[in-house]
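# sequence unavailable; structure follows:
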């Protein structure tokens, strides 16, 4: 796969040491939303994230999907790969991140994170429309969806379910962590808007508990 990438200036520091996790609680900020929903943001949690990003571009078996849209079938505007509970993740740092997040959120979530869904946004023509991860238990229970963002920053935007203006806009990339929790998947919607601006590729790693999609 040939994609033009642009590293973060922060990633240039000690890149030879390879990707690693910073202290999770250092710089972690919670945004309280309505109806029991919240969003945590930890900028730059994955340090030297450029090496991890480049590894995932080539190591992940990315696939294109199509979906039914009204009366026609259309391309999903991003590439995808899903790793179930027993699957070996494509880099050991992702397993360490999953375990660290499971331990941190256990008091609120009551269970570990188990699966990883990966998306590759190749450029500004790729995105994801307004939605909530409401397949499975998340349609009726509070849960946590943790997102690691690697590569070029793209805004993740949130609004209350049912429409209305964007209430929270968080540019995420270059090792940033964003975690949606509480009732967020049921009572709020999130999206990664498409853009006509020149923008490099981004990989999103979504870590979820069992039975949440």
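The structure has been received and is ready for your questions. Keep in mind it's a predicted model, so treat the numbers as computed, not measured. Numbering: from 1, shown residues only.
# C-alpha only now, for contacts and for neighbours.
Fine.
# report the longest helix in this protein, please.
helix 92-109 (DSSP state H).
# could you check the angle the very next helix or strand once past that helix makes with helix 92-109?
The helix or strand immediately downstream of helix 92-109 is strand 115-121, counting by DSSP states H and E. Here strand 115-121 runs at an angle of 120 degrees relative to helix 92-109 (axes from the mean of the first three to the mean of the last three Cα atoms, to 10 degrees).
# okay, now the one to match up with it:
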């Protein structure tokens, strides 16, 4: 039974939400493996802070980010066009582990580095045309726990949050992106740094 507005009903690894398909694996990586990956990514990723366009206004993203993938996996969101950096060893290792576990295939990954409680991600859906009609997004979290907040696009009463733990994997598929938005809000209290990796399958544009 749903006990409050933000509770999530979970049966095994499947999170039951209306118009969504979410599979959550809180211990996809052990703490030791997750610690090692976090340290490797902090040092080994080409982090940058891009300016995006929101409501016609350009502003710096409140986090660091990076885009890696196959050579033809270009991606555009919020007026920002991303050309991928070719996979490094750590990212390929993570990608292959998630693919083997999930049965899905990915050709790109967006990394976001939340340095402290002031960094955030605004409300959005991963529904750009190059992701296809029912995109599968595999979201790996490393570092400090942050709450992943969801709200239904059409049923305004439906809002949920999931605390994404160190080494956890959340797979979003089906109608999740067409029916829900998600965000990472700023925190009122200090929290540890967090890296999030969202693996995607970009549909290359025709020449």
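Everything's here; your move. For clarity, every value in this text was computed on a predicted model and none was experimentally measured.
# hang on, the earlier thing: now the longest helix of the first structure: buried residues?
Within helix 92-109 of the first structure, the residues that count as buried by 16 or more other Cα atoms under 10 Å are 94-95, 97-98, 100-102, 105, 109.
# and which of those residues is nearest residue 207 of the first structure?
Relative to residue 207 of the first structure, the closest of these is residue 98; by Cα to Cα it sits at 6.8 Å.
# skip the chain neighbours and tell me the closest residue to the aligned partner of residue 130 of the first structure in the second structure.
Aligned counterpart of residue 130 of the first structure in the second structure: residue 123 (TM-score structural alignment). Closest residue to residue 123 of the second structure apart from its sequence neighbours, by Cα to Cα, 6 or more residues apart in numbering: residue 183 at 4.7 Å.
# so what secondary structure elements neighbour the host helix or strand of that neighbour?
Assigned by DSSP H and E, residue 183 of the second structure belongs to strand 180-184. Secondary-structure packing of strand 180-184 of the second structure (3 or more Cα pairs under 8 Å, 6 or more residues apart in numbering; DSSP states H and E): strand 121-124, strand 146-152.
# state the distance from the residue of the first structure most remote from its centre to residue 65 of the first structure.
Distance to the chain centre peaks in the first structure at residue 71, reaching 30.0 Å (criterion: Cα atoms, centre = their mean). Using Cα to Cα, to the nearest Å, residue 71 of the first structure is found at 17 Å from residue 65 of the first structure.
# cool, and residue 202 of the first structure?
Distance from residue 202 of the first structure to residue 65 of the first structure, by Cα to Cα: 18 Å.
# these two: which has the busier surroundings?
Taking other Cα atoms under 10 Å, residue 202 of the first structure and residue 65 do not tie; residue 202 has more neighbours (25 against 12).
# which position in the second structure pairs with that one?
Taking TM-score structural alignment for the superposition, residue 202 of the first structure sits opposite residue 194 in the second structure.
# again with residue 156 of the first structure
Using TM-score structural alignment, residue 156 of the first structure lines up with residue 148 in the second structure.
# I figured the match of residue 130 of the first structure hits residue 181, correct?
Yes: using Cα atoms under 8 Å, residue 123 of the second structure is in contact with residue 181, at 5.9 Å.
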